[in-house]
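Visitor: Below is the sequence, then the predicted model.
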Amino acid sequence: MRELFLTASVKDADFSMTCAILQGLTWMTARQTVHRILFFQGQPQPRSIKNSRAFQQSRFLPFWKELSNQLARSSYVLQVAYELSLDKDFGKGSVMDFNALPGTLRWTDLPDPLRDTPVTSRKKIEIPDQPALLLAMSDNGLQYKNEMIQESYSFVRENIEFVFSRYYYLPDSPGRPVSTLPAFTDLRPVDPAQKWVLNVKLNVLDDNQPDKVRKASEELIGVKAELEKIFDFKILDRRIFDTRIAPPPVIPGRG
């Protein structure tokens, strides 16, 4: 799969207004999601995935094989994401059994080389609904580094997704995920200014067809023109999205 997206930042004070604009544009109310994201760093030398217990019976076996091929050529940081409930999972003192819960394994490649366009294009693999992902990481020598909370609000118009995201630090817990989650209101945003990042996304399932990728890019440029008086979509250095390097450092949250 190839993911193409535009990127803009939105001040927290403008967030409600911009959500209202996108609600009118898409004729839908935003869907809020909160994910707990664990970062795992690959081994120093690239190595394909060995037959892990996590995916032996997976219906997504072709995705696992494709991911294995990617990891054989370069070492990457992988994300393991779990969707959370604001009411049930924060500040309750409960401990998550990661290997019993289904999670999503995320991998993204270094984006294509820079061009004079605000559209970022990169190869992506997401493997959803997978149990025992921490076992899979351990079986393959991927090392837990840190974790964050991701809060998102998404809108959809036809095949285009508009996603506001903001990240929060969790209290430092060297070597393993924090045992229990603090109250959501005690979390510290990664960005001190508390800005939101807006991504306007399109996915091309068959990334071996350049015509489809080009058409998706042109469609996003059309969205940029449609919204340019509201959002400033930047041309970004692809190194910002380089997952071949270490995950971001963790700063302890309040409480």
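Guide: Yep, that arrived. Numbers count the residues shown, from 1 in each chain.

Visitor: alpha carbons only for contacts and neighbour counts from here, please
Guide: Fine.

Visitor: In a helix, residue 112, correct?
Guide: No. Residue 112: not assigned to a helix; according to DSSP: H, G, I helix; E, B strand; the rest coil it is coil.

Visitor: What is the burial count for it?
Guide: 11 (other Cα atoms under 10 Å).

Visitor: doesn't residue 239 make contact with it?
Guide: No. Residue 112 lies out of contact with residue 239 (Cα atoms under 8 Å); the separation is 10.2 Å.

Visitor: Show me which parts of the host helix or strand of residue 226 are buried, residue by residue.
Guide: Using DSSP states H and E, residue 226 sits in helix 210-227. Of all the residues in helix 210-227, those buried under the rule 16 or more other Cα atoms under 10 Å are 213, 216-217, 220-221, 224.

Visitor: With stretch 133-152 instead?
Guide: Quick answer for stretch 133-152 (16+ other Cα under 10 Å): 133-137, 140-152.

Visitor: try stretch 71-89
Guide: Buried-residue list, stretch 71-89, by 16+ other Cα under 10 Å: 71, 74-84, 89.

Visitor: Between those, which sits nearest residue 22?
Guide: residue 83 (23.5 Å; Cα to Cα).

Visitor: That closest one reaches residue 33, doesn't it?
Guide: Yes. The criterion here is Cα under 8 Å, and residue 83 meets it with residue 33 at 7.1 Å.

Visitor: Pasting the second one now:
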Amino acid sequence: MPHEIFMTAIVPDGDATKARSVLTGVTETRERHRYTKIRYMQREDAAPKTLDKFKELGKEPRNPNAARWQELHQILLAQSYIVQERVDITPEVLSQKSGDPTAATTLAPTKQRTLRWDNFPDPKSDRIPAFLHQRRMLEIADRNVTNIMADAKFIPRSGALLESYHWWLNNIEYVLSKVHTIPVDAYSQETAIPDLDSATPLAHFWILEVRAQVDSKPELIQSGQDRLAQTQKRLLGVFEFKVFDRRAFDTRIMSRN
């Protein structure tokens, strides 16, 4: 299971265009603009005793994601989490923005979706710069994610439209993103495409996340930490990477018992 190492900076709305120019220059690559629909999923039973659907998928020999489903099955039995169902809706949103009269109003049920699980970040350590966080993460790309989650009795608790710009350099991803809240009917219906006019920015700033994904081997985790620390020094004076309490990234669901 990979580890994600990341650091985070806040970019005010008025500085977003400048930030994009800086990141284009730093990486010497063209930005990639994306829109992603996110549904935050939670199981109806907050403390399930079994997740038969995930267990079945983990035993299918021809399923390329079998090992990941098995891992997720074990994780969610031990602790309940909010997980994300993500789908790229960039073509649909750009068509909508252009006023195209033939723009799609719903997503194809077979469009690729990704299920994402994020672990609670590791505790702070004197060996790691305070602005860095690291956590285990799991992504499963499957056209049947929506049906699988429904069969496993997961329901959407909330939803969002994520607008983001992406750059890459030396296996490090730079992501400048803004979260927009969307109406209930836009996320409760899995095929609905959020209307930009009904999406509301969650805050008057963008979030810059610089991250690296590495295998969970100590030497590779150390290498990822070193590369991000070097990147922080390179961007010093341009972006201030904040020291956050790791609870800001907590997706666990605590039992009320």
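Guide: Good, I have the coordinates. Model, not experiment: these values are computed from the prediction.

Visitor: Please state their TM-score.
Guide: The TM-score (TM-score structural alignment, normalised by the length of the first structure) is 0.85; 240 aligned residues with a Cα RMSD of 2.4 Å.

Visitor: Please identify the residue in the second structure that aligns with residue 236 of the first structure.
Guide: Under the alignment (TM-score structural alignment), residue 236 of the first structure pairs with residue 244 in the second structure.

Visitor: do the same with residue 212 of the first structure
Guide: So residue 212 of the first structure corresponds to residue 220, using TM-score structural alignment.

Visitor: I'd guessed its match sits against residue 213; true?
Guide: No. Between residue 220 of the second structure and residue 213 there is no contact under Cα under 8 Å: 9.5 Å.

Visitor: burial measure for residue 131 of the second structure, as a count.
Guide: 19.

Visitor: Which residue comes closest to it once chain neighbours are left out?
Guide: residue 243 (4.6 Å; Cα to Cα, 6 or more residues apart in numbering).

Visitor: wait, what's in contact with the one you found?
Guide: Neighbouring residues of residue 243 of the second structure by Cα atoms under 8 Å, 6 or more residues apart in numbering: 130-132.

Visitor: switch the cut-off to 10 Å
Guide: 7-9, 129-133 (Cα atoms under 10 Å, 6 or more residues apart in numbering).

Visitor: helix/strand/coil for the spatially most central residue of the first structure?
Guide: The residue lying closest to the centre of the first structure (Cα atoms, centre = their mean) is residue 106, at 7.0 Å. When classified by three-state DSSP, residue 106 of the first structure comes out as strand.

Visitor: repeat for the one 10 residues further on
Guide: Taking three-state DSSP as the rule, one finds residue 116 of the first structure in the coil state.

Visitor: What sits closest to it if chain neighbours are left out?
Guide: Residue 116 of the first structure sits nearest to residue 235 (Cα to Cα, 6+ apart), 7.4 Å away.

Visitor: related to what we said a few turns ago, can you pull the residues that touch both of residue 220 and residue 213 of the second structure?
Guide: Common neighbours of residue 220 of the second structure and residue 213, using Cα under 10 Å, 6+ apart, are residue 3.

Visitor: which residues sit against the helix holding residue 226 of the first structure?
Guide: By Cα under 10 Å, 6+ apart, helix 210-227 of the first structure touches 2-7, 22, 117-121, 159-160, 200-207, 228, 230-233.

Visitor: swap the cut-off to 8 Å and go again
Guide: Contacts for helix 210-227 of the first structure (Cα under 8 Å, 6+ apart): 2, 4-6, 119, 200-204, 207, 233.

Visitor: Same check on stretch 83-103 of the first structure?
Guide: Residues outside stretch 83-103 of the first structure that contact it (Cα under 8 Å, 6+ apart) are 33-36, 80-82, 128-135, 179-184.

Visitor: Which members of those residues are positioned in helices?
Guide: 133-135 (DSSP state H).

Visitor: Do you have the strands of the stretch 101-250 of the first structure handy? List them.
Guide: 103-108, 120-130, 143-157, 160-169, 188-189, 196-204 (DSSP state E, counting those that start in this stretch).

Visitor: and residue 47 of the first structure, which of these is closest to it?
Guide: strand 143-157 (13.6 Å).

Visitor: and for that closest one, what span of the second structure is it aligned with?
Guide: Counting by TM-score structural alignment, strand 143-157 of the first structure sits on residues 155-169 of the second structure.

Visitor: Mean per-residue distance, the matching stretch versus the first structure.
Guide: Average distance, stretch 155-169 of the second structure versus aligned residues of the first structure after superposition (mean Cα distance after the TM-score superposition for the first structure): 1.0 Å.
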